[in-house]
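K.L.:
structure for the following, please:
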Amino acid sequence: MTTPSGTVRQLIREHHAQLTQSERKFAQALLDDYPGAGLSSITQAAANAGVSTPTVARMVQKLGFKGYPAFHAALLGELQAKVSGPEARRAVWAAEAPDSHLLNRFAEAVTQNLRQTFAHVDTAQFDAAAARLASPEGRLYVVGGRITRSLAEYAFTHFQAIRARVTHLTSSSATWPHYVLDMTEGDTLLIFDIRRYEENLLRLAEIAQARSMQVILITDQWSSPIASVAAHTFNCWVEIPSAWDSNIATLSLVEALVAAAQEHRWPEARDRFERLDALFELTRLFRKP
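P.N.:
Coordinates of the predicted model:
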């Protein structure tokens, strides 16, 4: 039996319909305390969830693991991947790198990231998030972290052209209370958070959710802790042969959401584009052909 691909969280979602009621009870206990609930012995994990040891053994096999040790090792691997810094990431790639040129390995990794990312997007969730991002009824706030702030700025620029009342939070969390002051029920927070996850972003998301806002999270394949308060979570595969993670799949997902939001707002978005172009003409920003 080969080791299943994807995180344990994703495998639970994919196989949820095949699980019995008691197996789903353990699966939910694991999701509620992920991945901690699965890092103890099988006996302790079963007892903590209030199910039998055979129930846990059957569930992990349904997920594609040979047994609980392989399941346990997969969770440990995810935990290690979440906290690894650039040096550790490069060490993994350097140890496993084939003899082919870096460009070929890079292209292969990026292609795989795109394939995995879009294969794991739930279309109903995507449509709901796009409609929410397009809706002018509430204000849209966009924020990113140390690395993802460029993605947040990119998303902000496009959504601001599509709809009104879009705010880009600065990269300094010291200024966030000024934005939070105006956040109300019905608003939306689009937030980017990839490993190593940022505590200030989690706190901001918790405050937004407490104010009855909808949080839309774009994260990596291991999932930011913000997923626990997000209405919609999108996982993007990010590993490449580098000390750094890739934003290519993440950017592609953002562009897909922008395109979907634009369609939701058409022809209002078209009118907004035309008025924006007229303003650009006044500023003479762009060179005429």
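
K.L.:
drop to CA atoms for contacts and neighbour counts, all remaining ones
P.N.:
OK.

K.L.:
how close does the residue nearest the centre of the chain sit to Trp266?
P.N.:
Centroid-nearest residue in the chain: Thr219, 2.4 Å away (criterion: C-alpha atoms, centre = their mean). In this view, Thr219 and Trp266 are 28 Å apart by C-alpha to C-alpha, to the nearest Å.

K.L.:
how about the strands in the chain?
P.N.:
Taking DSSP state E to define them, one finds strands in the chain at 140-143, 166-168, 188-193, 214-220, 232-236.

K.L.:
outside of the longest one, which residues touch it?
P.N.:
In other words, strand 214-220. Residues outside strand 214-220 that contact it (C-alpha atoms under 8 Å, 6 or more residues apart in numbering) are 129, 186-195, 205, 208-209, 226-227, 229-238, 250.

K.L.:
could you tell me the angle between it and strand 188-193?
P.N.:
When axes from the mean of the first three to the mean of the last three C-alpha atoms, to 10 degrees is applied, the directions of strand 214-220 and strand 188-193 differ by 20 degrees.

K.L.:
can you report how many residues lie near Phe280?
P.N.:
12 (other C-alpha atoms under 10 Å).

K.L.:
surely it and Phe286 touch.
P.N.:
Yes. Between Phe280 and Phe286 there is a contact under C-alpha atoms under 8 Å: 7.3 Å.

K.L.:
returning to that earlier point: give me the ChimeraX select line for the contacts of strand 214-220, limited to the buried ones.
P.N.:
To isolate the buried subset of these in ChimeraX, counting by 16 or more other C-alpha atoms under 10 Å, use the following:
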select :129,187,188,189,190,191,192,193,194,195,205,208,209,226,227,229,230,231,232,233,234,235,236,237,238,250
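
K.L.:
second chain to compare with the first, below:
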Amino acid sequence: MNSESTIPSFLGELIKQNSTKLTDADTRILNVLVSDPVRAALENGKEVSSRAGVHPTSAIRLARRLGFKGYPDFRAYLQTNLIERGEDFEHASARMAARLVRAEESGLLASILDGEIAALEQIRNAVSDADIRSFSRVLQTSRRIFVFGAGHAQALSHLISRRLTRSGYDTEDLSNQMDHFPERLVSITSEDVIWLNCFRRPSRVVLEIRKIAQARGAKVLALTDLAGARIKPAPDLHIAVSRGEAGQPQSLVVPMTIANAVILDLAAIDDGYTMRSLAEFKSLRASLAYECQ
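P.N.:
Modelled structure (predicted):
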């Protein structure tokens, strides 16, 4: 590639800068690239040329006209645009394609593991023990705990609700009760706490629950990724952490790790309540299993 200073950061700017040099074949290829940038970042020059209906070497000539040494450099440029300048990766297809782009160098499983490890490592600097303790203190002193999450966050909400219930805390997973939402929300009081899990932009339901909690005086805890952090009014306590960079898997392990840390810390401060409840649950489960034999 020529000096980076001569290559605009965005494809649209690059096309405008070189518009007078472009041939009909170039235009056909660019139409193919622009119409499906996700696919364009994965294909080689021959495949792109074939889709455009032009000579197999046309993509190479286009790349050179745009200032690149060859099509591999141009393709790397397209991949960088997809990975680093892909906005919020709102579309699942774009996020998947970005992961496949990264996987080409190190292998699919290795790239996923690298992404998970990197996402977990950054928690050390993003979340403190004090953040975890602030969550567990509120849970310990609440009358009831309501948990809610939509989409991928729903799975985390199920896990939190089950673990807190086994620990002896009166917990309801609102994610499972969408048909009975009004009945459940109308019973919330200032003695209760709502734990919201939100990945990517907050849904309308998340924002409505937050407003209802504020009106009824219930405290709100929020565990979100950076994209889901825009909850208004602001939660009483909020842990926002990256689940991975663009082009990496958006890790569920990160928020699950934080949730597990909160529940473990709760067991450390509730004077043995969690331990006694878990022992009772284990005994009850063993008894029920025996009766079913």
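
K.L.:
so which of the strands of the first structure gets nearest Gln125 of the first structure?
P.N.:
Gln125 of the first structure lies closest to strand 232-236 among the strands of the first structure, at 6.6 Å (C-alpha to C-alpha).

K.L.:
and the closest one, what other elements does it pack with?
P.N.:
Packing partners of strand 232-236 of the first structure (3 or more C-alpha pairs under 8 Å, 6 or more residues apart in numbering; DSSP states H and E): helix 102-119, strand 214-220, helix 248-265.

K.L.:
Ala73 of the first structure: which of these is closest?
P.N.:
Nearest of those (C-alpha to C-alpha): strand 214-220, 19.7 Å.

K.L.:
in the second structure, what stretch matches the closest one?
P.N.:
Using TM-score structural alignment, strand 214-220 of the first structure corresponds to residues 219-225 of the second structure.

K.L.:
residue in the first structure paired with His152 of the second structure?
P.N.:
Taking TM-score structural alignment, His152 of the second structure has Ile147 as its aligned residue in the first structure.

K.L.:
show me the helices in the first structure, by range?
P.N.:
Per DSSP state H, the first structure carries helices over the ranges 8-15, 21-32, 42-49, 53-62, 68-83, 86-96, 102-119, 123-134, 149-162, 176-180, 199-210, 248-265, 268-283.

K.L.:
and those as TSV, adding distance to Val143 of the first structure?
P.N.:
As requested, those are arranged in TSV below (distance: least, C-alpha to C-alpha, whole Å):
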stretch	distance to Val143 of the first structure
helix 8-15	25
helix 21-32	26
helix 42-49	36
helix 53-62	37
helix 68-83	21
helix 86-96	23
helix 102-119	21
helix 123-134	14
helix 149-162	5
helix 176-180	10
helix 199-210	8
helix 248-265	13
helix 268-283	23
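
K.L.:
so for Ser242 of the first structure, which of these sits nearest?
P.N.:
With respect to Ser242 of the first structure, and counting by C-alpha to C-alpha, the nearest of the helices of the first structure is helix 86-96 at 5.3 Å.

K.L.:
gap between the match of His152 of the second structure and Ile194 of the first structure?
P.N.:
Separation of Ile147 of the first structure from Ile194 of the first structure (C-alpha to C-alpha) stands at 8 Å.

K.L.:
and what of Glu96 of the first structure?
P.N.:
Applying C-alpha to C-alpha, the value for Glu96 of the first structure to Ile194 of the first structure is 23 Å.

K.L.:
what of Phe273 of the first structure?
P.N.:
32 Å.

K.L.:
ok, now Val229 of the first structure?
P.N.:
Per C-alpha to C-alpha, Val229 of the first structure is found 16 Å from Ile194 of the first structure.

K.L.:
okay, buried residues for the strand or helix carrying Ile83 of the second structure please.
P.N.:
Assigned by DSSP states H and E, Ile83 of the second structure belongs to helix 71-84. Buried residues in helix 71-84 of the second structure, counted by 16+ other C-alpha under 10 Å: 71-75, 77-83.

K.L.:
save those residues as a markdown table, and put in distance to Gln177 of the second structure too.
P.N.:
As requested, these are exported to a markdown table (distance: C-alpha to C-alpha, whole Å):
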| residue | distance to Gln177 of the second structure |
| --- | --- |
| Tyr71 | 53 |
| Pro72 | 51 |
| Asp73 | 52 |
| Phe74 | 50 |
| Arg75 | 47 |
| Tyr77 | 47 |
| Leu78 | 44 |
| Gln79 | 42 |
| Thr80 | 42 |
| Asn81 | 41 |
| Leu82 | 38 |
| Ile83 | 37 |
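
K.L.:
buried stuff in stretch 102-111 of the second structure?
P.N.:
The neighbour-count check on stretch 102-111 of the second structure (16+ other C-alpha under 10 Å) flags 102-103, 111 as buried.

K.L.:
stretch 259-277 of the second structure too?
P.N.:
Using 16+ other C-alpha under 10 Å as the test for burial, stretch 259-277 of the second structure gives 259-267, 273-275, 277.

K.L.:
corresponding residues in the first structure for that stretch?
P.N.:
With TM-score structural alignment applied, stretch 259-277 of the second structure matches the range 254-272 in the first structure.

K.L.:
quick one: the residue nearest to His158 of the second structure when sequence neighbours are not counted from Val147 of the second structure, how far?
P.N.:
Distance criterion C-alpha to C-alpha, 6 or more residues apart in numbering; nearest residue to His158 of the second structure, sequence neighbours excluded, is Asp173 at 6.5 Å. Note on Asp173 of the second structure: its distance to Val147 of the second structure, by C-alpha to C-alpha, is 5 Å.
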